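Engineer: Got a predicted structure here, sequence first:
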Amino acid sequence: MAEIINLSYPAYLLENVDNLEDWLQKKFPNQHIRPLKVSLDARKKPIKYNIRAEISREPLHPEINCIQAKEVNKDAIRVLIVGFGPAGMFAALKCLELGLKPVIIERGKNVKERRRDLAAITKHHEINPDSNYCFGEGGAGTYSDGKLYTRSGKQKDIHRIFSTLVNYGAPKEIIYQAHPHIGTNKLPGLVEKIREDIINKGGEVHFNTKFLGLELEDNKIVGINTSKGSFKSNTVILATGHSARDIYYHLYEKLIEISPKPFAVGFRIEHPQSFINERQYKGETNIGLPPAAYSLVANKGESGIFSFCMCPGGIIAPCATEPGEIVTNGWSPSKRNNPLANAGIVTQVSIEELEKLGYSGPLAALEFQKSIEKKAGDWANGSQAAPAQMANDFIKGKKSEHLKETSYIPGVYSADFNKLYPKAIAERLKFGLKTFEKKMPGFLRENPMLVGPETRTSAPVRIPRGKDLIHPGVKGLIPCGEGAGYAGGIASAAMDGERCANAAFHYLTENM
């Protein structure tokens, strides 16, 4: 009979271990063992790996807990899925498991063709509104580091998502790592495999096909209109991501209920990765430890200031989706071996604060977001160069005379973030930086550089849905994922995509 055991080993013992299961098996040669969770404990020396494992004298049953996409015929009931990011992708896989035919509508290009548009951003400062770091096969997730960490407590759902990713080529370690990560360099091949399987099983994927509007009869979905004509179905899973502003405008103009959603804004901060390693590992930096990360939080009144999407050994990326705007984000390759670490430092912006700033209505947060990105774009004179400022100069309220080297390839120019953001927001960000120096000594003494703006932390709009996940005003419309306000990252978006496919199945079953 299997039992659960907790193990602890000094980190240096696992320095050159490529296959943890094989290594553990050698430690327990007369039993069968499988790691369930592995976490790094750097609170005191020696730094250790804590391993929770399942062990038995009998062979362990193989873990089969992934979405089983099945082949469907051409006459299967169709479900339209708008957007081919993590939410749309997993909605499609779940539809196939349920015997439904997913028809995916994606405004952007496949991953191979998409690379040319990403290169055009960094080399020529050219933005393709339909193919960029946010739009295209795999969505923003394809080029957003591949972090899979989620605070969701639904362990079985998380395990199923991770097992499905492993089934399509992700490293098996993501199933048991405490902070799983795939890496931007490995994600394109993985999403290609998922797309190929969807098509081979009877689904459809239409790239370079822009959603133009819902087709309704008596407030019921009958199809959608696109740049390549009409697609018919009684159900639409709307999984377009948090940067598809035209979707929000379309719903608003059609008087379909949406609401503003609080979100967070700020900038990215860069430190040498060696400094982060030194601080987090207390000088113990050369014994097989991964590049260190951090998570910092501060509170000023009712508003939080926090680090966001921390990227060890990563780069800052240009993530604008329209010409004339500047947006930054971060990602890391799988080895996280670049010399600089970056993270978003952001503060919450409430609906009440937006109203005080003169923004109201369902699109209040979106319009504020746009105003910040456009101001930065105006300062850049049509380029994708980003505003930058030394952190201590930001606190002092002065423009920096000298800037540091940065991983942001399009380049940076000296600017004052005190003039980019309203005073109250800037003051909270300053408070956060000062607090983080107290929590992580050296955080400011290193005089790191700020690059921004960081404005796409989450959707600025929420598209409502009921307990059945159907929009309350449009039968057959299923708002899904991060763009609808129900997820935050790859894993939670994928889980929501699966839930929405289940909702589509139940809706169609009840209304056929």
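Structural biologist: Looks like it came in fine.
Engineer: contacts, neighbours, all on C-alpha from now
Structural biologist: Noted.
Engineer: Just say helix, strand or coil for residue 492.
Structural biologist: helix (DSSP: H, G, I helix; E, B strand; the rest coil).
Engineer: what's around it, how many residues?
Structural biologist: 24 (other CA atoms under 10 Å).
Engineer: How about the contacts made by it?
Structural biologist: Residue 492 is in contact with 150, 152, 481, counting by CA atoms under 8 Å, 6 or more residues apart in numbering.
Engineer: Please report the distance of it from residue 144.
Structural biologist: 14 Å (CA to CA, to the nearest Å).
Engineer: again, but for residue 401
Structural biologist: For residue 401, the distance to residue 144 - CA to CA - is 31 Å.
Engineer: buried stuff in whichever strand or helix holds residue 346?
Structural biologist: Element membership for residue 346 (DSSP states H and E) is strand 340-349. If you call a residue buried by 16 or more other CA atoms under 10 Å, then strand 340-349 has these buried ones: 340-349.
Engineer: one step back: can you flag which of the contacts of residue 492 belong to strands?
Structural biologist: Among these, no member falls in strands (criterion: DSSP state E).
Engineer: okay, pairing it with this:
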Amino acid sequence: MTLQMEAARKSKNIKSRPIIIGFGPAGMFAALELIEYGIKPLIFERGKKIEERSIDVQRFIKQRELNPESNIQFGEGGAGSYSDGKLFSRKRNSEYANKVLDTFIKFGAPEEISYVSKPHLGTDVLCKIVKNMRNYIIERGGGIFYSSKMTDILTLEGKALGVVINGEKEYRSSTIYLALGHSARDTFEMIHRKGIAIEQNSISVGVRIEHPVETINLIRYGTKYKDFSGMGAANYSFTYTNRKMGRGVYTFCMCPGGEVINASSEDGRMVVNGMSYSSRASAFSNSAIVVTCHKNDYKSTDPLAGINFQKNIEEKAFNSAGGRWSVPGQNLVDFLSGRISGDLNKNSYKMGAVSVDMNEILPGFVCEMLLTAFNKWKEDYPLFVSRHAILLGAETRTSSPVIIKRNESYESINTANLYPIGEGSGYAGGIMSSAIDAIKAVGIKKSLSSIKKVILSYFKIA
């Protein structure tokens, strides 16, 4: 145990200090909000500091040695630290969205994110911001503990009383924020075992498509785009809906001038994602192309059935490419023609690609929807659906496969003192919405506490 952890355990005020589980966007913004109110939280992160986490990620890429607790999914900053760092919000100019953007600027983001139409940070900038946020929280009395996984929640008569860390140490609190990521499967399983209300969530699965950046620029800017300087790598966003099948296909987490990365967090299960640096200077652009899945696709009423659905796809992807973290790939034109590719297109994935049939990895309805969508998009964007494109798989972690049920006060519907927030809760997705979710949750809790104090004071006076 570190001296910091020992000091926290011995603190006379430890029971009054809120606990935050997870130090991704939701956990960080919950901590910052509490600090703003003069409250010093205890934060437990199962992964490592961003500096150490980056070393583990590079070791995985070079030596193919996956650390299940320190990877693209787990560690300080959350999964969003290795992404394009998009800061989109449906309510662009809302009070909460502006607060999140202002906070990012305060900790090192460029001011342009407050006025450009589609702000993004990139992995390099995000990592610097994460460090600055960490230092700020610690300087103001917050406690942050790494390699500290919550393995149990202490409950009694419908109330959460504290948590167990790494199967050993107990920490008591009357306020516990569950700021889990969407890949905390073992924690979801524990929550289910404890009888905390949790249910299935609809997800989307599919592939990552990659093109040369020049191809996407031609599609979006036209043939004369080189005559204009400063255009940068182009964005795109496509959707397709098949009402007869009751499903949609859409692009997700598009990374202009980015790279496809291995986002696996479990041995034997292959997952891909996209990432960009702030400059977006890569020779490739990629995006997830995913199909909406319904709960009845899981063929089970088990609250964790969506996790098993994901695992099945990920295991097929891992095994199809030889089981050494090479990525399964198929040129788009070959996928459309129903044949395995001879030579795969050049791509950005650093651990090697193996030619496969995506139909052997993905469920039949997913492949059917992808085929239909690509053929539709080909009518409008022939260069997009062309020999330049490659499909890499599998993309399965677009959102949380569960919903940890909560009420309007953000509190678990059957376990008092427990507040599920952020992407893992099933109520948010992405950096912005997770941060906003955390700010709202802390604000509501603080408001209710203030109201309670006023009421108690009134009765004491009376």
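Structural biologist: Great, that's in hand. Just so it is clear, the structure is predicted and the values come from calculations on it, not from any experiment.
Engineer: How alike are these chains, TM-score-wise?
Structural biologist: TM-score of the superposed chains, computed with TM-score structural alignment, normalised by the length of structure 2, equals 0.92; 437 aligned residues with a CA RMSD of 1.6 Å.
Engineer: Buried among the contacts of residue 492 of structure 1? Make that a ChimeraX selection.
Structural biologist: Buried residues within the contacts of residue 492 of structure 1, by 16+ other CA under 10 Å, are selected in ChimeraX with:
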select :150,481
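Engineer: Alignment lookup: residue 281 of structure 1 to structure 2.
Structural biologist: Under the alignment (TM-score structural alignment), residue 281 of structure 1 pairs with residue 221 of structure 2.
Engineer: Tell me where the stretch 251-400 of structure 1 has strands.
Structural biologist: Using DSSP state E, counting those that start in this stretch, the strands of the stretch 251-400 of structure 1 run over 259-260, 263-272, 297-300, 303-311, 315-318, 328-331, 340-349, 386-390.
Engineer: can I get those strands in a markdown table with distance to residue 475 of structure 1?
Structural biologist: Listed next are these as a markdown table, based on distance: least, CA to CA, whole Å:
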| stretch | distance to residue 475 of structure 1 |
| --- | --- |
| strand 259-260 | 18 |
| strand 263-272 | 28 |
| strand 297-300 | 41 |
| strand 303-311 | 36 |
| strand 315-318 | 38 |
| strand 328-331 | 36 |
| strand 340-349 | 32 |
| strand 386-390 | 43 |
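Engineer: The spatially most central residue of structure 2 and residue 429 of structure 2, how far apart?
Structural biologist: With the centre of structure 2 defined as its mean C-alpha position, the nearest residue by CA atoms, centre = their mean is residue 79, 4.7 Å away. Here residue 79 of structure 2 is placed at a distance of 11 Å from residue 429 of structure 2 (CA to CA).
Engineer: which residue lines up with residue 468 of structure 1 in structure 2?
Structural biologist: Checking with TM-score structural alignment, residue 468 of structure 1 has residue 409 as its match.
Engineer: Next, work out how far apart its match and residue 421 of structure 2 are.
Structural biologist: When residue 409 of structure 2 is compared with residue 421 of structure 2 (using CA to CA), they lie 11 Å apart.
Engineer: which neighbours do these two share?
Structural biologist: The contact lists of residue 409 of structure 2 and residue 421 share residue 441, where a contact means CA under 8 Å, 6+ apart.
Engineer: where do the helices sit along the stretch 101-250 of structure 2?
Structural biologist: 123-139, 185-193, 213-221 (DSSP state H, counting those that start in this stretch).
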